[in-house]
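**Q** After the sequence you'll find the predicted model.
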Amino acid sequence: MWKGMLSFGLVNVPVTLYKATRSKAISFNQLRKSDFSRIQYKKVAGDGAEVPMSEIVKGYEVSPDRYVIISESDLEAISPKASRIIEISDFVKLTEIDNRYYDSSYYLVPDQGAGKAYALLLKGMTEANVVGIAKFVLRNKEYLAAIRPTDQIITLSTMRFADEIVPAKELDSYLPTDVQLSDKELGMARTLIDTLITEFDPTKYENEYQKQVIKMIEDKAGNEEFIKSADPTPRYLDLMSALQASMDAVKAENKKKAPRKSKKPA
């Protein structure tokens, strides 16, 4: 996804960024019930007319039905400069970071020749039990990031900025107040909690609903409970197939347009 330098102090570590998670969500296509053709979405204006991409602009609503128009050049002028450096500005204790700040997770893998510097940073952070805080640019967007050691590899977690966190105080009116808890009630709660304390093993928690959905799909497919879409639009499995089909279509079209040669008498 990204190649660059992981920097702390005067030490630069060439690294490559890889995703540390993968989505397992199951998605469905929407089909028309009568013939099972795929549903398509069109962009239309308030009058119902379809709008081509060439006529669509970005607008920010400043008040009802009043917009500030933002052009691509406006955004390009203020976009963060592309950088290949993740510079750690601070080291903090892991326990000081609220979990609400964490977003997406990635692996940072050393490039060739960077093994020693990478191992130095990995071991140093592990022994000090600290997390590096840094900023970096990915796909023209600036991110705050937490750099930390996990399972003998350096991970990077993108973080939300402070103004993106909803303060708990905003929900005070929904929280219980003036609740009286007896010593007996607290004692029983603590006893129950103590009996459930164990080491965290993420593999023991499975997405049961997703397993049931997959089983249902497999059962239906096994019983041949599937349909053929009436959508005439062909769908190609790979790029080469799509290119070959396009070339064949062009040749066929050119053949139709070519003038017919009159037959010469024998």
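**A** The structure has been received and is ready for your questions. Numbers count the residues shown, from 1 in each chain.
**Q** For the rest of this, base every contact and every neighbour count on C-alpha atoms.
**A** OK.
**Q** Now stretch 145-157: buried residues?
**A** 145, 146, 147, 148, 149, 153, 154, 155, 156, 157 (16 or more other CA atoms under 10 Å).
**Q** I figured the fifth one hits residue 157, correct?
**A** No: with contact defined as CA atoms under 8 Å, residue 149 and residue 157 do not form a contacting pair (11.0 Å).
**Q** farthest pair in the buried residues of stretch 145-157?
**A** 145 and 153 (15.8 Å; CA to CA).
**Q** picking that back up, out of the buried residues of stretch 145-157, who's nearest residue 31?
**A** For the buried residues of stretch 145-157, the nearest to residue 31 is residue 157 (37.8 Å; CA to CA).
**Q** which SS state does that closest one fall under?
**A** What DSSP: H, G, I helix; E, B strand; the rest coil gives for residue 157 is strand.
**Q** Settle this for me: it is touching residue 101, isn't it.
**A** No: counting by CA under 8 Å, residue 157 does not reach residue 101; the two are 9.4 Å apart.
**Q** Counting neighbours, which bits of stretch 34-45 end up buried?
**A** Here stretch 34-45 shows 37, 38 as buried, counting by 16+ other CA under 10 Å.
**Q** contact partners of that stretch?
**A** Applying CA atoms under 8 Å, 6 or more residues apart in numbering, the set of residues contacting stretch 34-45 from outside is 29, 30, 31, 32, 50, 51, 52, 227, 228, 229, 230, 231.
**Q** Including distance to residue 6, could these go into JSON lines?
**A** Shown next, in JSON lines, are these (distance: CA to CA, whole Å):
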{"residue": "29", "distance to residue 6": "41"}
{"residue": "30", "distance to residue 6": "44"}
{"residue": "31", "distance to residue 6": "47"}
{"residue": "32", "distance to residue 6": "51"}
{"residue": "50", "distance to residue 6": "47"}
{"residue": "51", "distance to residue 6": "45"}
{"residue": "52", "distance to residue 6": "43"}
{"residue": "227", "distance to residue 6": "51"}
{"residue": "228", "distance to residue 6": "51"}
{"residue": "229", "distance to residue 6": "50"}
{"residue": "230", "distance to residue 6": "52"}
{"residue": "231", "distance to residue 6": "49"}
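**Q** take a look at this one as well, against the first:
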Amino acid sequence: MRSIWKGALTFGLVNVPVKVYSATEDHDVPLHQVHNKDGGRIRYQRICEVDGEVVPYQDIDRAYDDGEQTVVLTKNDLASLPSERSREIEVVEFVPSDQVDLLTLDKAYYLEPDSVSPKAYVLLRKTLEQTDRTAIVRFSLRQKTRLAALRTRGDVLVLQTLLWADEVRAAEFPSLDEDVRISAKELEMSASLVESFSKDFDPDEFGDEYQRELRTLIDAKLEQGDAIDTAATFGEQDAGDDGGEVIDLMEALRASVERTRAARAEKVGEPAPKKKAESKKNASKAS
């Protein structure tokens, strides 16, 4: 893993130098969009709606639109706002761990001690464990002020960013206002059902079936030769005086498909399929 940030945990006069690492990663199979007719890549361009020109990223500013007026915020405007002025992760308070609502937990990070001696790091970790407390901390990362929960996970301190209170929607459902009566027998049977499913949680027993099946599907298509050359999915231009002539992508795709079919036929010992032009020529001779 590569650290994404360095700083120090501070509470009172205690200073704990740490390195910050992303604790999670995405294993989804990467997919991109293509034209269903010819497999060509779909690309998005930053086009100005006023002059219709493609705008380079360095020429793009941010803006806020209130529905009637737009306020443009330049890079200098944004640079003047409070950002990562401090490399400190400041402990604001220590709270009972059960008071941290799981709904507010967001991105997780591992903290590694970044000093000659990890004593202060281990001391803080053991203190959190023995007191069953979670530290609420405040810090700045990527030009945003963040609130986070500092807790333990085995021998490691974990920093988990929290959603702000106004980012959590209120659950207001009129149907839950009704007076629902649950009998003792119903509650007993429900508890019995829960008990029959009860066991210790092992996350390794679960996996993303959709991603596994998607990978199996892709591998099967590759094995069957049901694929096209990646190079053929990109448009090409000839740098001429006329600004570039777009090569016929359909022809490139047809050639790729013919090569794939020929290679597959050769592999199984079958005669390679004739090209369309040759087939038409032979048909005309026969007639």
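**A** Noted; the coordinates are in hand. Bear in mind the structure is a predicted one, so any value in this text is a computation, not a measurement.
**Q** What TM-score do the two superposed chains give?
**A** After superposition, the two chains reach a TM-score (TM-score structural alignment, normalised by the length of structure 1) of 0.79; 231 aligned residues with a CA RMSD of 2.2 Å.
**Q** burial of the equivalent of residue 79 of structure 2 over in structure 1, as a residue count?
**A** Counting by TM-score structural alignment, residue 79 of structure 2 corresponds to residue 76 in structure 1. Per other CA atoms under 10 Å, the neighbour tally for residue 76 of structure 1 reads 11.
**Q** what does residue 278 of structure 2 give?
**A** For residue 278 of structure 2, the tally of surrounding residues (other CA under 10 Å) stands at 10.
**Q** Make sure it is indeed in a helix.
**A** Yes: counting by three-state DSSP, residue 278 of structure 2 is found in a helix.
**Q** And it, what's its match in structure 1?
**A** Using TM-score structural alignment, residue 278 of structure 2 lines up with nothing in structure 1.
**Q** Identify each of the strands in structure 2 and give its residue range.
**A** Under the criterion DSSP state E, structure 2 carries strands at the ranges 5-11, 14-22, 62-65, 70-73, 88-96, 105-113, 133-141, 144-153, 156-162, 237-238, 245-246.
**Q** can you give me the helices in structure 1?
**A** Using DSSP state H, the helices found in structure 1 span residues 72-78, 115-128, 183-196, 208-222, 239-257.
**Q** Would you tell me which of those gets closest to residue 202 of structure 1?
**A** helix 208-222 (14.0 Å).
**Q** got a list of contacts for that closest one?
**A** For helix 208-222 of structure 1, the surrounding residues in contact (CA under 8 Å, 6+ apart) are 25, 26, 226.
**Q** Redo the buried residues of stretch 145-157 of structure 1 as TSV? Include distance to residue 86 of structure 1.
**A** Listed next are these as TSV, based on distance: CA to CA, whole Å:
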residue	distance to residue 86 of structure 1
145	9
146	10
147	10
148	13
149	15
153	16
154	13
155	12
156	10
157	12
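**Q** So what does residue 113 of structure 2 match up with in structure 1?
**A** So residue 113 of structure 2 corresponds to residue 110, using TM-score structural alignment.
**Q** OK, contacts around the residue nearest to its match when sequence neighbours are not counted?
**A** The shortest distance from residue 110 of structure 1 to any residue other than its chain neighbours is 4.4 Å, reached at residue 15 (CA to CA, 6 or more residues apart in numbering). Counting by CA under 8 Å, 6+ apart, residue 15 of structure 1 makes contact with 3, 4, 5, 6, 108, 109, 110, 111, 114.
**Q** Buried ones from these, can you make that a PyMOL selection?
**A** Buried members of the contacts of residue 15 of structure 1, defined by 16+ other CA under 10 Å, are picked up in PyMOL with:
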select buried, resi 3+4+5+6+108+109+110
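**Q** just to revisit the earlier point, most tightly packed of the helices of structure 1?
**A** Among those, helix 115-128 has the highest mean neighbour count (mean count of other CA atoms under 10 Å), at a mean of 15.
**Q** check contacts around the alignment partner in structure 1 of residue 88 of structure 2.
**A** Applying TM-score structural alignment, one finds that residue 88 of structure 2 aligns to residue 85 in structure 1. Residue 85 of structure 1 makes contacts with 4, 5, 6, 7, 136, as judged by CA under 8 Å, 6+ apart.
**Q** change it to 10 Å
**A** 3-7, 12-15, 134-137 (CA atoms under 10 Å, 6 or more residues apart in numbering).
**Q** Looking at structure 2 now, which of the contacts of residue 15 of structure 1 still hold up?
**A** Retained in structure 2 (both residues aligned by TM-score structural alignment, their matches' CA atoms under 8 Å) from these: 3, 4, 5, 6, 108, 109, 110, 111.
**Q** just to revisit the earlier point, minimum distance to residue 203 of structure 2: which of the strands of structure 2 has it?
**A** So among those, strand 144-153 is nearest, using CA to CA, at 14.7 Å.
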